[in-house]
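Enquirer: Could you work out the structure for the sequence below:
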Amino acid sequence: MDSITSILASGLRARAESLDIAANNIANSGTPAFKSEFERYALYGSQEAIASNGGPEFTGLSPDLRQSWINFGQGNLERTERTLDVGLEGNAYFATEMPGGKASDNLLTRNGSFQIGTDGQLKTKEGFKVKLTLPDGTALAPGFRLDPAQSLDIDRLGVIHQNGAALARLDLVQPPDNAQLTKSGDSYFAFSDSAALRRATGAEVHQGWLEKSNADPIQGGIQLVKISRQFEMLQKALQLHGEMSKRSIDEVGRV
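Expert: Just a heads-up that it's a prediction; the model follows:
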């Protein structure tokens, strides 16, 4: 494959990957606490291309989508009036425990659409247990349960009250750097070093509210159109280059 074809093919691949990211943002514009993504590119040149085109000064590099960039910006809070909906304001995450998983498998989320299971545990809609502590931040006693039959109140600090008693507190955490988080599903994040997580400070908890997605469907639609046009232009360029190469071969053959 010649260098021009390689570059155009890489561009088509990069635009296809961008299209997937933009479509996913639009699809999740209604997912609570979803964080939108954007493409981040680096330039790539294969060793073969560099060696055959003048060494390390070769500039015919191809775009390579190394990693998408996550927009961790705060989504708007929307009032739901549902007691077990909890919105976060500030840099904080709910810590969850996956069923039967190791501590390293546990995930973080800002989606506070919760439920109380028949076992008395506060859980996400996917069934992951939401980590709680005592109101003073120390560990809960084994066998702690909330009463599913009783209503509960959650204050701005995340302390859970039932029957007028402060029973537990949402274990709100934050990583040293949000850039260290990787997506795991639509509204969950994985963090490789759970020991480095620290208790969130300055965040406020809002019962009866949910954080909305920060993906803008209008901007997403505009982005889809732009990427589609770029894809079409690259396709036409690749087709034109193929026709010119064929014509050159035919002309050489006549000579």
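Enquirer: going forward, measure contacts between C-alpha atoms and count neighbours the same way
Expert: Fine.
Enquirer: chain center to the helix or strand where Ile160 lies: distance?
Expert: Assessed by DSSP states H and E, Ile160 sits inside strand 159-162. Here strand 159-162 is found 30 Å from its chain centre; the criterion is C-alpha atoms, centre = their mean, to the nearest Å.
Enquirer: Run through who's touching it.
Expert: If you take C-alpha atoms under 8 Å, 6 or more residues apart in numbering as the criterion, strand 159-162 is touched by 135, 150-154, 166-170.
Enquirer: Which one of those residues sits in the busiest neighbourhood?
Expert: Highest neighbour count within the contacts of strand 159-162: Ala168, with 25 neighbours (other C-alpha atoms under 10 Å).
Enquirer: List the buried residues for the strand or helix carrying Asn24?
Expert: Secondary structure from DSSP H and E places Asn24 in helix 3-27. Residues 4, 6-19, 21-26 are the ones in helix 3-27 that count as buried (16 or more other C-alpha atoms under 10 Å).
Enquirer: this one next, for a side-by-side:
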Amino acid sequence: MELLYTALSGAKQTQTAMAIRANNLANVNTTGFRADLERTAAYQIEGYGFNTRYMSQSEQAGTNFASGRLQQTGRTLDVAIQGDGYLAVQAPSGQEAYTRAGNIMVDGAGQAFINGNPVLSDGGQLILPEYQQITIGKDGTVSVIPQGGGAQIEVGQITLVKPEDAAMTKGLDGLLYLKSGAQAPVSDEVELVSGFLESSNVNAVTELVSSMAVNRQFELQIKMMKTADTLAQSGNKLISGS
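Expert: Below you'll find the predicted structure:
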């Protein structure tokens, strides 16, 4: 039974690892995506006579915060962060969240969104008037030349933050949040570059090789469970004398 439950516990965690690797591969071309990392820990089974038995237990998935490559798009509303930092958006829950994706889209009312999440500026959503030309500065300042011409005017400043990676966690929606639930202070150290997007930081080759290794490990654990079953049947025969 010890062998069976140990193998079962390992197989369960391996399945989780396989799902995480598959999700990373599925997002290899997702702008600003941060790869997930599986994490497990060994824990001792409680109870008399079980002090030598340990099982594996899943912990909250980690996140790879390494930067992806910058890819030039030539589109003014595409922005990427040079170095550390994040753009602030409003999550569907209403909470402030952070992202490295910079593919800004504007609806008919001039409201700016990134992947459907409102882009934050000066405490509210960034809203653009009808414009003839738009410029986004390295500090996130958005300036436009109004429709029909005229002098360039500032219409807002994209909220940029620079929290420590260790203070952040990734939500199920793919956005990043402060573990404390608070809002990160605005930072003037974060620099944007317009006309670029940051690619996913997933290394497709590494993830594929890791997926193959995890799959082989899962097969080994299944074989261990079959072996445990065979040993149990043999033991039953010896006990019954058949």
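Enquirer: Kindly spell out which helices and strands sit in contact with the next helix or strand after the strand holding Ile160 of the first structure.
Expert: Next helix or strand after strand 159-162 of the first structure toward the C-terminus (DSSP H and E): strand 165-170. Secondary structure elements in contact with strand 165-170 of the first structure, counted by 3 or more C-alpha pairs under 8 Å, 6 or more residues apart in numbering; DSSP states H and E, are strand 132-133, strand 159-162.
Enquirer: hey, which of these is tucked in deepest?
Expert: Of all these, strand 132-133 has the most neighbours on average by mean count of other C-alpha atoms under 10 Å, namely a mean of 22.
Enquirer: With the second structure overlaid, report how far the helix or strand that comes right after that one is off on average.
Expert: Sequence-wise, the next helix or strand downstream of strand 132-133 of the first structure (DSSP H and E) is strand 153-154. Once fitted to the second structure, strand 153-154 of the first structure is off its aligned match by 0.7 Å on average (mean C-alpha distance after the TM-score superposition for the first structure).
Enquirer: which bit of the second structure covers strand 153-154 of the first structure?
Expert: Matched against the second structure by TM-score structural alignment, strand 153-154 of the first structure falls on residues 135-136.
Enquirer: For that stretch, what is the distance to the chain centroid?
Expert: Counting by C-alpha atoms, centre = their mean, stretch 135-136 of the second structure is centred 27 Å from the centre of its parent chain.
Enquirer: contact partners of it?
Expert: Stretch 135-136 of the second structure has contacts (C-alpha under 8 Å, 6+ apart) with 76-77, 142-144, 194.
Enquirer: next one: stretch 109-118 of the second structure
Expert: So stretch 109-118 of the second structure is contacted by 89-92, 101-106, 119, 125-130 (C-alpha under 8 Å, 6+ apart).
Enquirer: Can you give me the first-to-last residue distance of it?
Expert: For stretch 109-118 of the second structure, the first-to-last residue distance is 13 Å (C-alpha to C-alpha, to the nearest Å).
Enquirer: that older thread, out of the contacts of strand 159-162 of the first structure, flag the one nearest to Gln67 of the first structure.
Expert: Sorting those by distance to Gln67 of the first structure puts Leu170 at the head of the list, at 32.0 Å, by C-alpha to C-alpha.
Enquirer: returning to that earlier point: which members of the contacts of strand 159-162 of the first structure are the farthest-apart pair?
Expert: Within those, Pro135 and Gln150 form the most distant pair, 18.9 Å apart (C-alpha to C-alpha).
Enquirer: Next up, the contacts around the most centrally placed residue in the second structure.
Expert: Centroid-nearest residue in the second structure, with C-alpha atoms, centre = their mean: Arg34, separated by 4.2 Å. By C-alpha under 8 Å, 6+ apart, Arg34 of the second structure lies in contact with 63-66, 200-202.
Enquirer: Chain neighbours aside, what residue packs nearest to the aligned partner of Asn214 of the first structure in the second structure?
Expert: Taking TM-score structural alignment, Asn214 of the first structure has Asn201 as its aligned residue in the second structure. Setting aside the residues directly before and after it, Asn201 of the second structure is nearest to Gly68 in space (C-alpha to C-alpha, 6 or more residues apart in numbering), at 4.3 Å.
Enquirer: Identify the residue of the first structure aligned to that neighbour.
Expert: Checking TM-score structural alignment: Gly68 of the second structure goes with Gly75.
Enquirer: on that earlier part again, out of the contacts of stretch 135-136 of the second structure, what pair is the most spread apart?
Expert: Of all pairs drawn from those, the one with the longest distance (C-alpha to C-alpha) is Val144 and Ser194, at 14.1 Å.
Enquirer: So which residues of the stretch 151-255 of the first structure form strands?
Expert: Along the stretch 151-255 of the first structure, the segments classed as strands by DSSP state E, counting those that start in this stretch run 153-154, 159-162, 165-170, 172-174, 182-183, 188-190, 198-199, 204-207, 209-211.
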